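Could you look at this predicted model? Sequence included:
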Amino acid sequence: MPRRTHTKSRNGCLECKRRHIKCDEKHPICSNCRSSERSCEYADRFIRATRSQSSKSSTPSPAGLVPDELPLGRLADPFSSSDNPPVNMLHAELFFNAECAFRSLSKGTNGWIDSADVKRTIIATPYLMNEMLALSALHLSVVRSEDQKRYRRYAAQLQTHALGMYNQMRLDVNRETCVPLFLFSCILGMHTLCDVLVHREDTSFDEFLERLVHCFKLQLGIRVVISGPTWSMLRESILKSPLENGEIMFDWNTELGPDCARLLNLIETAKLGDAITSTYRHALQALQVSINAAIRGSVKSVNGVTGWSVMVTPEYVEHLALRRPEALVILAHYAVLVYWHRHLWLFGDGGRFMIEAISSYLGPDWAIWLEWPNRALRELDPRYTNE
């Protein structure tokens, strides 16, 4: 039987890729962006513009202007005649802002961004550097609301370029590659989660949930990077100290707190079957571990919030994709943890949105199941303050 032709859009616009919808690739504006009145940009347009610019004689740009040629190529020789574009002033702005973006997420802790070895690894790894700059641009899109669209466009371009380089390299996990691969997975996961939670625009709950499920599936890829012998290699690497601290924070030998235990009791009483109940029990155990990690660490740390989506099983994510009510209720309980960290730019009001949207989607019949998430919106937990 002849193979079916591939119909997936490979050259779609950045906005359609961000929204995970098929692009008809019409120029200069695709049909999706035209109908929704969105900014339509194509990655190849920026690559061609960059190459054209690098082939011209160097002429100083007027002060204050930021060039749009974003993809970052080889850092060792920015004035080379290769097809890789040189570093520009926007790269410099994003590079210096990156440390501010990361420090604001780990105030009071010694994060991996403080390591000189880690910084050298990032600089020496183009796909990782591009993704770090992409997250920095996303941070600026949140804190500089007047330039939100511009920095979001930069973030999308840099991330697209980073993923393109990463996919072309097809790296095997070994002692040399495990650290940059792990960092890339973590930063990419943070980027995607922020884009879903903060830049929701006017999407419906179904569209939001589709994007969130895609984000969770992406984050599950981190488990592949750290599984088996790779974890041993990472624990002997330059990440040894932060990973050991993480092992202490994420302690699975803990009992469920009253709110998670109450939900588990409702799930077990519903008699959903052994396999489904086991999947939900694991998701709640992971949530309790994440809550405890956030309590033990700095209230400014994102580890407890981002850790949950890495720990849940693919089966739970599939139940979430199917809109199973119990899976949505567990997500609403996770949203409490996101809501507690609403002062961090990475999450914003995403927690409140999830709790309210899930409550509306499921309706009053599930009010008892959603009692704690809705109560959390009315109460201020003293452990999580913006001081």
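Nice, thanks for sending it over.

From now on I want contacts and neighbour counts done on CA atoms only, so please keep to that.
Will do.

Quick check: what element follows whichever strand or helix holds residue 276 along the chain?
Taking DSSP states H and E as the definition, residue 276 sits inside helix 274-296. Once the chain leaves helix 274-296, the next helix or strand it forms, by DSSP H and E, is helix 303-311.

got the buried residues for the very next helix or strand once past that next one?
Moving toward the C-terminus from helix 303-311, the first helix or strand encountered (DSSP H and E) is helix 314-321. For helix 314-321, the neighbour count (16 or more other CA atoms under 10 Å) marks 316-317, 319-321 as buried.

Check stretch 275-283 too.
276-277, 279-283.

Run the chain-centre distance for that stretch.
A distance of 25 Å separates the centroid of the chain from that of stretch 275-283, by CA atoms, centre = their mean, to the nearest Å.

can you list the residues that contact it?
Residues outside stretch 275-283 that contact it (CA atoms under 8 Å, 6 or more residues apart in numbering): 264, 267-268, 271, 311-313, 315-316, 327, 330.

Farthest-apart pair in these, please.
271 and 311 (24.0 Å; CA to CA).

which of those two has more neighbours?
residue 311 (19 against 10; other CA atoms under 10 Å).

residue contacts, the nearest residue to the more buried one once chain neighbours are set aside?
Of all residues not flanking residue 311 in the chain, residue 286 sits nearest, at 6.1 Å (CA to CA, 6 or more residues apart in numbering). By CA under 8 Å, 6+ apart, residue 286 lies in contact with 252, 308, 311-312.

let's bring in a second one:
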Amino acid sequence: MPRKNKGVRRCHVKSRNGCVQCKRRRVKCDVKQPACSSCLRRNESCEYPDMFGNGYYQAVQAPWPDYISSRPANILHPTSTTEFELLQKLKSGIVPPGPNTRLRNDYTGLRVVSTGVIRLVMDRASITPDEVSLWSSSMASVCREKDYIMHIVMSLACGLQDVLSRPDKMVGELAYEHNIKASALFRERNELIDANNWLPPIMFHVLTVVFRFYSQAFCRKEDFGLVDTMRLFRSGSTIMKATTPYVKQSSFWSFIVERTALDKKLNTETEAFLHQSLRSIESALDLTDANPFSTEEQRYESRINRQALTGLYAWVEHCDAMPRCWPHYCGWPTFVPMGFLELLEQKNEVALLLVIHWCGVMYRSTKPGVKAWAYRAGHYSLEEIHHPELWREALEWPLKMLLPLW
């Protein structure tokens, strides 16, 4: 009599896009949005590690706050006549009513929107008009071929319109809906990156990060996701590495080299101040390691934080403490071990201190969205440190960087 297969788990094909919970349980994930069937059946929170998980679904469903942010908006407020004109174009009905609208036929509208998006993102950020023109024309062409690029462009267009026009500067539901649609389509396409198809994936990654910066800079406190943002940076590093050889052979490369080679570095006195601040954190880790009464858990945390600190030193040197391109912005999270993100979720104070220093350097960016996010992330991390008096020396430099202009 044949044995029944009762209680025996059937083998399955692994899904690299599966949710965190299914990967942990080593079961197949059907990758449904906003939550997979397995997590729904178990009544568990479903989270995807790659491009925008269901934190965005929750943000869409969450009610908007009654208060208006007290943070000054001078960084994001449009200042030039051109910017105001572009903002008016975005308001004039070019943006479609929803993510299910057929966008492919509206090539003229997409060209105007994509050009406006690029202008609003790159203007005042050390980007030459020739590079802006190259990006915007390339984006308008790619929009015709890739539906996920169409939706990510529309998400950013709607989001920028909200940030620049709403009194609370919150990104609205329509922008999130387009972003969710773009992320789902990108997962489905599982794009192969080669010499003929490298621009759409890198464009998707860059615009996804830009959307993340703007949407998180002014969201409600309970919706702010520092660890989720760092996971996004890490997942995007794969795209960055795969596309770099093709970018170097493209017409974009000369612009990037010129822009990233700007003679803007911290002066010697300020740079020494930064390293002095980081060394005070290193000294705290040394004390933990040298203490014979330190627990195994404390030693583990010290080891993880030391790896993240080493990565931070390397990142600061790599970008000259003046981040000015996407590999700079996403660089440090790719250096940290996965255990570091777990320490952040547990509000480990040394991990938070390292993030605060990272945000202090990121705040030196010339890009408005990056500056606004770095300010928000830095102060969010500061609020989670319950005994700042114990870290007075370590906090001097980042506070000096994040506070003067506000």
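Now that the structure is in, tell me what you want to look at. What you are looking at is a predicted structure, and each value in this text was computed from that prediction instead of being measured.

Now the TM-score, please.
Put the two chains on top of each other and the TM-score (TM-score structural alignment, normalised by the length of the first structure) is 0.66; 321 aligned residues with a CA RMSD of 4.3 Å.

ok, residue 280 of the second structure - how many residues close by?
Other residues within reach of residue 280 of the second structure by the criterion other CA under 10 Å amount to 16.

cool, residue 165 of the second structure as well?
With other CA under 10 Å as criterion, residue 165 of the second structure counts 15.

Tell me the spacing between the residue mapped onto it from the first structure and residue 15 of the first structure.
The alignment partner of residue 165 of the second structure in the first structure, by TM-score structural alignment, is residue 144. Per CA to CA, to the nearest Å, residue 144 of the first structure is found 20 Å from residue 15 of the first structure.

what does residue 194 of the first structure give?
16 Å.

now swap in residue 336 of the first structure and tell me
Relative to residue 15 of the first structure, and taking CA to CA, residue 336 of the first structure is found at 30 Å.

ok, the spatially closest residue to residue 156 of the second structure that is not a sequence neighbour - contacts?
If the residues on either side of it in the chain are set aside, residue 156 of the second structure comes closest to residue 211, at 5.8 Å by CA to CA, 6+ apart. Contact analysis of residue 211 of the second structure by CA under 8 Å, 6+ apart lists 155-156, 159.

Give the aligned equivalent of residue 211 of the second structure in the first structure.
Aligned partner of residue 211 of the second structure by TM-score structural alignment: residue 191.

so that match is in which element?
Short version, using DSSP H and E: residue 191 of the first structure is in helix 178-197.

Identify, from the buried residues of helix 314-321 of the first structure, the entry nearest to residue 363 of the first structure.
residue 320 (17.0 Å).

Identify the residue spatially nearest to whichever residue in the second structure pairs up with that closest one, adjacent ones excluded.
Matched across to the second structure, residue 320 of the first structure falls on residue 344, judged by TM-score structural alignment. Excluding the flanking residues, the one nearest residue 344 of the second structure by CA to CA, 6+ apart is residue 351, at 5.9 Å.

Show me what the helix or strand containing the one you found is packed up against.
Assessed by DSSP H and E, residue 351 of the second structure sits inside helix 349-362. Here helix 349-362 of the second structure touches helix 296-318, helix 338-345, helix 368-383, helix 392-402, going by 3 or more CA pairs under 8 Å, 6 or more residues apart in numbering; DSSP states H and E.

Quick check: which of these is buried the most?
helix 368-383 (a mean of 22; mean count of other CA atoms under 10 Å).

and the angle for that helix with helix 338-345?
70 degrees (axes from the mean of the first three to the mean of the last three CA atoms, to 10 degrees).
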